[in-house]
Structure formats: structure tokens, C-alpha cells
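[1] Give me a 3D structure for the following:
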Amino acid sequence: MNKYVFGILLVSVLFSCNGSKEKKIEKKTNRVSKVVAKDSLKKDEFVADEEFKNDFDILLPRSYRTYDNLNPVSSLTKKWIDLYEDNGEYFLGKADFEIEKSFDECSGDSLQYISSKNKTIIFIDYPELKVGKVKSLKINKDKIWPKEKIVYTFNGVTYTFRAEGKVLSEFKVATDDDKEEIFKNVANYKLYLKIGDGAEKLLLAEDSFQDTFVVLRFAGDIDGDGKLDFVFGANRNYEEQRVILFLSSKAENGEDLKKVSEIAVQFDC
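    Prediction:
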């Protein structure tokens, strides 16, 4: 994921949080986002993020605060599945990790940190997944800006992403590999997906972002059904790490893809 440099913002965050980068978790998101009124929907369109409840949990390799003697890290076991990257290829394996304890001076909370032995994308509480190499696509463009369309082909089937939204501003930012790219502040964002000859569906929608944007982190066949699954980073503000998992094998009611799990971690003081 690209790392964006916002000088004034960074100074503000460092000052207010006293240098802390630790975060708290919202384990399950029950957030309603009325980005599209139901009476205005097209026939084959659905509303994203309506009172969503995880089919199963996911975790990220990072630190989590403890509240009321409870910490999300306590649910992670060796039976969980680790989706990880190794030399440009992706694998599913049993979770291999250590738990480290520390203290967050910013919030005054104790912390537990998941230290993974692998380059983990997400930990998945879905032991039924088959371990081994995952067939995946190389993501050449991880952001789909408004008015852009990107097409992937997997097992002879096309997956067409199309985005809508309002670009408020744009400017150059530095990337992790010391290059520059154009970053855009976007509002009223909608990301659509059309699979093969099927109907275009609304996959993800957000009213606004604070110096962040949606990033495609992984595209491949996680569940082994020959169809693409997706992992998106969808931070809504600069003090959040949010990841969403979509699986094809869990799709219902004639759909081709289903949002099955989401995790949102806030880091504020």
C-alpha cells in the first residue's frame, strides 16, 4: 500500500498523539451507510454496508488495545488461516504467530501485538479453507479513481471494476518506493463490479475520506471455487486501518460475491 506524506497533517497527529501509533479495534462493524436511497436503485443494484455482521472474524498482524479485560487478540489460535505473500506469490497456511504485550502511553491502555512469522495479509477464522498456494492476480493498479474502469481476467472470466465519485482536489504524493503519484480527495465514492456477462453490482460505497482511499490489496481464489475473491483496504480516515474480505463461495440469492468480514481499527488518542 502506498504511504502518503501529508506534512502539516503529520505534524498535527504527532503532536496530539505524542508519537503513538497504537490503535483500538471495532471487532464487528454494525454501521449503516445510506449512500444510495433504496427507491433510486437500479434493478440489479444493492446497497453496500447495510448493518453488516461478520460471517467470521478476521484480524491483522498489529497491536490491539485491551478494554474491560478483553482483547481481540485472545480469539486468535493456530487453527486460524493465514493469507500471506512470499516472493510475489500468495499462500494459505495455519496461523504462525507470537503474541507480545506492551503499553500504549497515548491512551493509557495495555496492548497485545500479533507478530506473524509470515508476510500476512489477514488472519481468517475459517479453518475450512484449504492450505497451500493460492492462484492470484498481479495487481498493477490498486486504486480505482472516479471515472476509471479496470478489467481483470481470471479463469476465462472478466471482472470489470468501475468507479464513480466527486474529485475534490488532487496533488502529488511520495510513494513507498521513492516515486511520485497523483492522489485525489474523493467524496460520494461508489465502486461497481461486473462479472462476465452478469449485471453490474455496487460493491463498496463511502460518503467521504480523510486523506485516505480504497485500495485493492489482494485478488485471487481464496476459497478454491475457481472464482476471484478480494481483500480491500478501505480506510475512511487517517486514524483508521480498515480491511474488508469478499468471498465468492459465500454468495447468496443469485449473487456472485459476498462481503463476509470486516475489521476496522482506529488509532487515536
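[2] make it CA atoms for all contacts and neighbour counts henceforth
    Noted.
[3] Which residue ranges of the stretch 101-250 of the chain form strands?
    Taking DSSP state E, counting those that start in this stretch as the test, the strands found in the stretch 101-250 of the chain are 109-116, 119-124, 132-134, 149-154, 157-174, 180-195, 201-208, 215-220, 229-233, 240-247.
[4] Tabulate these in CSV, adding columns for mean neighbour count and distance to D49.
    CSV is the format used below for these (neighbours: other CA atoms under 10 Å; distance: least, CA to CA, whole Å):
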stretch, mean neighbour count, distance to D49
strand 109-116, 18, 27
strand 119-124, 20, 20
strand 132-134, 16, 27
strand 149-154, 14, 22
strand 157-174, 15, 17
strand 180-195, 18, 12
strand 201-208, 20, 7
strand 215-220, 20, 17
strand 229-233, 21, 14
strand 240-247, 21, 11
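[5] do you know which of these lies nearest L14?
    Across those, L14 has its closest neighbour in strand 240-247 (15.1 Å, CA to CA).
[6] Residues touching the next helix or strand after that closest one, excluding its own?
    Sequence order places strand 258-266 as the next helix or strand after strand 240-247, per DSSP states H and E. For strand 258-266, the external contacting residues (CA atoms under 8 Å, 6 or more residues apart in numbering) are 23-29, 53-59, 239-248, 250-252.
[7] Which members of the residues you listed are classed as buried?
    23-25, 27-29, 53-54, 57-59, 239-248 (16 or more other CA atoms under 10 Å).
[8] still on that earlier bit, will you turn the strands of the stretch 101-250 of the chain into a markdown table that also has distance to D96?
    Formatted as a markdown table, these follow (distance: least, CA to CA, whole Å):
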| stretch | distance to D96 |
| --- | --- |
| strand 109-116 | 6 |
| strand 119-124 | 10 |
| strand 132-134 | 14 |
| strand 149-154 | 30 |
| strand 157-174 | 33 |
| strand 180-195 | 34 |
| strand 201-208 | 31 |
| strand 215-220 | 20 |
| strand 229-233 | 20 |
| strand 240-247 | 20 |
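[9] Out of these, which gets nearest to S74?
    Among the strands of the stretch 101-250 of the chain, the nearest to S74 by CA to CA is strand 109-116 (8.9 Å).
[10] centre of the chain versus the closest one, how much separation?
    20 Å (CA atoms, centre = their mean, to the nearest Å).
[11] again with stretch 237-256
    How far stretch 237-256 lies from its chain's middle: 8 Å, per CA atoms, centre = their mean.
[12] same question, stretch 120-132
    16 Å.
[13] Endpoints of that stretch, how far apart?
    Terminal residues of stretch 120-132 are spaced 14 Å apart (CA to CA, to the nearest Å).
[14] Here is the second sequence; please produce its structure so I can put it next to the first one:
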Amino acid sequence: MKAIYRTFFFLIIIFQFLSCNKPKKEIIKSTSKLISKKANVEIEDNKIDSFPIYNDLKVEVIGSGGPFHSEEVHEDADKKIWFGLFRAKGNFYLAETNIMTNRVNDVIVDENEEDATGWEVDTSINDTCFILIEKVPYLSDRIVQNIKIQEKIYPQEEFKFNFSGVEYILHATGDKRKENENSDWFEVSNYKLYLTAIIDGKRHTDLIVAEKRFDEQMIKILFAGDIDGDGKLDLIINTSYHYNLSRPTIYLSKPAEKGKLIKPIGAFPTVGC
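    Next up, the predicted model:
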């Protein structure tokens, strides 16, 4: 019976994912003075169509908002210890926290108001929680330095910035074409987003996102700062390719392999209606 329910649930989610009303298309009007330059890409692997590989991301993550669908939050999530990225008075901090999960009515899936297959997630800290990360050894309570950067980097654009004394460049490759001759909307495909850092005069470049095509969606940088406390840049990026999918993905510098700038550790995919 449980297997039948899970199959039925996934069929419902897939149907909703494909059939929701599409949002109004976004008009791209870039205002940054640092963009619209062709990215100087040092690493271009045409064999990679999708990155990160989400099945390889082992750290559990829970995003903000909710309620969430039944399969989007693990049943035993409240038994784990978490670190939350919190915001108070305009400043960010990382703090260990317990979470409380409650079953609630899922207005999308549940057939009537008495059903409660959805999840509501609260923290033991009252400040606004931006994202939750499963407790791992390289995280600890701290004030989190952050920087405001450009949210979207389209193909052949770059954005330069300095964080903690290091020069960084976010730059993208791919194809961008107008939907039609009179449209301001661009369709993006074969997209790759790179992070470059200039350290001791040397350039280091990592591929951080690759997506072959989008359905009225675009990669969006949600947060930039030093989450893990090593003085280097960390990122939270919505790596969604579809307008009805949200997928905040956490990239940290501390667990990155030698010679790498950053590593994706966990993601939280959720669907809307």
C-alpha cells in the first residue's frame, strides 16, 4: 500500500510540474557596468551537459518557505541537528539549531482539508532562516560576512567583484537568442557558469553550473559570502531549469578538493503547484 501511495504521489507531482500555468516571461535588461563582456573561459568541457550531479550531493538541506510536499522533507529531519543561515537586522549569522516538523494540509496534493501529507518546518531560533544545512564538521556558529552581487549571469557576460581581498569573476558561456524578432526575451541553452579567482597572480577557474536548456527559468545567485568561516567565497544558487522548480544549492569552499575554489554539497529541490 505504501508503494502504491508513493507512486501515486510522484505521478501527481509530475503532472503538476508540467501543467501549471507559466509565469510571465522575464525581460532581460542588464544594468551592471561590469557585464556584457565576453567571458574569458579557461575551462570548457563540452561533454558536461549538467552540473552539479545532484545524486552525489550528500549533505541534507532544507530551504525557506513551505509548506513542503511529503517527499521534499525527510521523515526523520527533526531528529538531526542543523545549522541555519539566519538574518537579523540586515546581518547574517550561522547558528546550530533544532527544527520542529509538523504534518499539515498540502493544498496541491491533498484531496480534502482533513488530509495532512505536507510538511511545515520551524526552527528553535526565531530570526528569519534563509536556509538549513545538516550539521557537518566544518560548520560552526559565526557571524557570516556577505556581499551583494549580480543575481543572474547570462551567456557572454561576466561580473567582477572583490571578496576578502580576492578578485573573483563570475562568467558564463552558452547560447542566447531572441524568442522572436520583436521580443525582448532571450532563450538560453547550453549554459555554463564559471567562478574564477585570481590568487597570488594566478587564475583558478571552476565550473559551478551547467544546464543544457531552460523552461522560462534562469540560474539565480541567492547568496554570496563566507558561510564556512575560512575567509573564502561560498555561494547559494538556485540551479533550477524549470519555472515550477526551486532548487537552492549550497557551494562551500572549505570542503573543496585541492586546487578547487568551491564545491557543491547539498541541494533542496521543491516543486510549486
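[15] per the alignment, Q210 of structure 1 corresponds to what in structure 2?
    With TM-score structural alignment defining the correspondence, Q210 of structure 1 maps onto D215 in structure 2.
[16] Kindly provide the distance from the closest residue to its match other than its chain neighbours to E151 of structure 2.
    Counting by CA to CA, 6 or more residues apart in numbering, D215 of structure 2 lies nearest to H242, which is 4.8 Å off, once chain neighbours are set aside. Between H242 of structure 2 and E151 of structure 2 the distance is 17 Å, computed by CA to CA.
[17] Compare the two (neighbour count), which wins?
    The neighbour count for H242 of structure 2 versus E151, taken as other CA atoms under 10 Å, is higher for H242 (19 against 15).
[18] hmm, back to that, surely the match of Q210 of structure 1 and Y243 touch.
    Yes: here D215 of structure 2 reaches Y243: they are 6.2 Å apart, a contact under CA atoms under 8 Å.
[19] and the two? which has more neighbours close in?
    When D215 of structure 2 and Y243 are compared for neighbours, Y243 comes out ahead with 20 against 14, by other CA under 10 Å.
[20] quick one, what contacts that one?
    Listed by CA under 8 Å, 6+ apart, the contact partners of Y243 of structure 2 are 22-23, 215-217.
[21] what lines up against it once you look at structure 1?
    Y243 of structure 2 maps onto Y238 in structure 1, by TM-score structural alignment.
[22] Quick one: residues contacting the match of Q210 of structure 1.
    Neighbouring residues of D215 of structure 2 by CA under 8 Å, 6+ apart: 241-243.
[23] One more: T117 of structure 2?
    69-70, 103-106, 109-110.
[24] so how far is T196 of structure 2 from it?
    From T117 of structure 2 to T196 of structure 2 the distance is 43 Å (CA to CA).
[25] now swap in W185 of structure 2 and tell me
    Separation of W185 of structure 2 from T196 of structure 2 (CA to CA): 28 Å.
[26] did I read that right, T7 of structure 2 in a helix?
    Yes: T7 of structure 2 sits within a helix when classified using DSSP: H, G, I helix; E, B strand; the rest coil.
[27] And it, how close does it get to N244 of structure 2?
    Using CA to CA, one obtains 20 Å as the distance from T7 of structure 2 to N244 of structure 2.
[28] show me the contacts for F230 of structure 1.
    Applying CA under 8 Å, 6+ apart to F230 of structure 1 gives the contacts 216-220, 245-247.
[29] contact partners of stretch 119-129 of structure 2?
    By CA under 8 Å, 6+ apart, stretch 119-129 of structure 2 touches 64, 66-70, 73, 84-88, 97-104, 106.
[30] For ChimeraX, write the select line for the buried members of the residues you listed.
    Command for ChimeraX that selects the buried part of the contacts of stretch 119-129 of structure 2, burial taken from 16+ other CA under 10 Å:
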select :67,68,69,70,73,84,85,86,87,97,98,99,101,103,104,106
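[31] List the ones among the contacts of stretch 119-129 of structure 2 that fall in strands.
    Mapping the contacts of stretch 119-129 of structure 2 onto strands (DSSP state E) picks out 84-88, 97, 99-104.
[32] Could you single out the nearest of these to T205 of structure 2?
    Nearest to T205 of structure 2 among these, with distances taken as CA to CA, is L85, at 26.6 Å.
[33] next one: the helix or strand that contains I4 of structure 2 to chain centre, how far?
    For I4 of structure 2, the host element (DSSP H and E) is helix 2-19. Computed by CA atoms, centre = their mean, the chain-centroid distance of helix 2-19 of structure 2 equals 24 Å.
[34] which parts of that helix are buried?
    In helix 2-19 of structure 2, counting by 16+ other CA under 10 Å, buried: 9, 13, 16-17.
[35] Dump those residues into a markdown table; add distance to I147 of structure 2 as well.
    Below are the buried residues of helix 2-19 of structure 2 laid out as a markdown table (distance: CA to CA, whole Å):
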| residue | distance to I147 of structure 2 |
| --- | --- |
| F9 | 40 |
| I13 | 36 |
| Q16 | 36 |
| F17 | 33 |
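[36] for those, which one is nearest L207 of structure 2?
    Distance ranking of the buried residues of helix 2-19 of structure 2 against L207 of structure 2, using CA to CA, places F17 first at 28.0 Å.
[37] Give me the spatial nearest neighbour of the closest one, chain neighbours excluded.
    The shortest distance from F17 of structure 2 to any non-neighbouring residue, by CA to CA, 6+ apart, is to N244 (6.0 Å).
[38] wouldn't the one you found be in contact with C20 here?
    Yes: N244 of structure 2 lies in contact with C20 (CA under 8 Å); the separation is 7.4 Å.
[39] Find the residues that touch each one of these two.
    C273.
[40] returning to that earlier point: considering the contacts of Y243 of structure 2, which possesses the most neighbours?
    Using other CA under 10 Å as the neighbour test, these are led by Q217, with 20 neighbours.
[41] How much space separates that one from R247 of structure 2?
    12 Å.
[42] which neighbours do the two share?
    The contact sets of Q217 of structure 2 and R247 overlap at S240 (CA under 8 Å, 6+ apart).
[43] hmm, back to that, tell me which of the contacts of Y243 of structure 2 persist in structure 1.
    Among those, the contacts conserved in structure 1 (both residues aligned by TM-score structural alignment, their matches' CA atoms under 8 Å) are 215-217.
[44] who's in contact with G118 of structure 2?
    Contacts were defined as CA under 8 Å, 6+ apart; by that measure G118 of structure 2 touches 67-70, 103-106.
[45] That one pairs with which position in structure 1?
    By TM-score structural alignment, G118 of structure 2 lines up with L111.
[46] One more: Q145 of structure 2?
    Using TM-score structural alignment, Q145 of structure 2 pairs with K135 in structure 1.
[47] same check, this time on K178 of structure 2
    K178 of structure 2 maps onto S169 in structure 1, by TM-score structural alignment.
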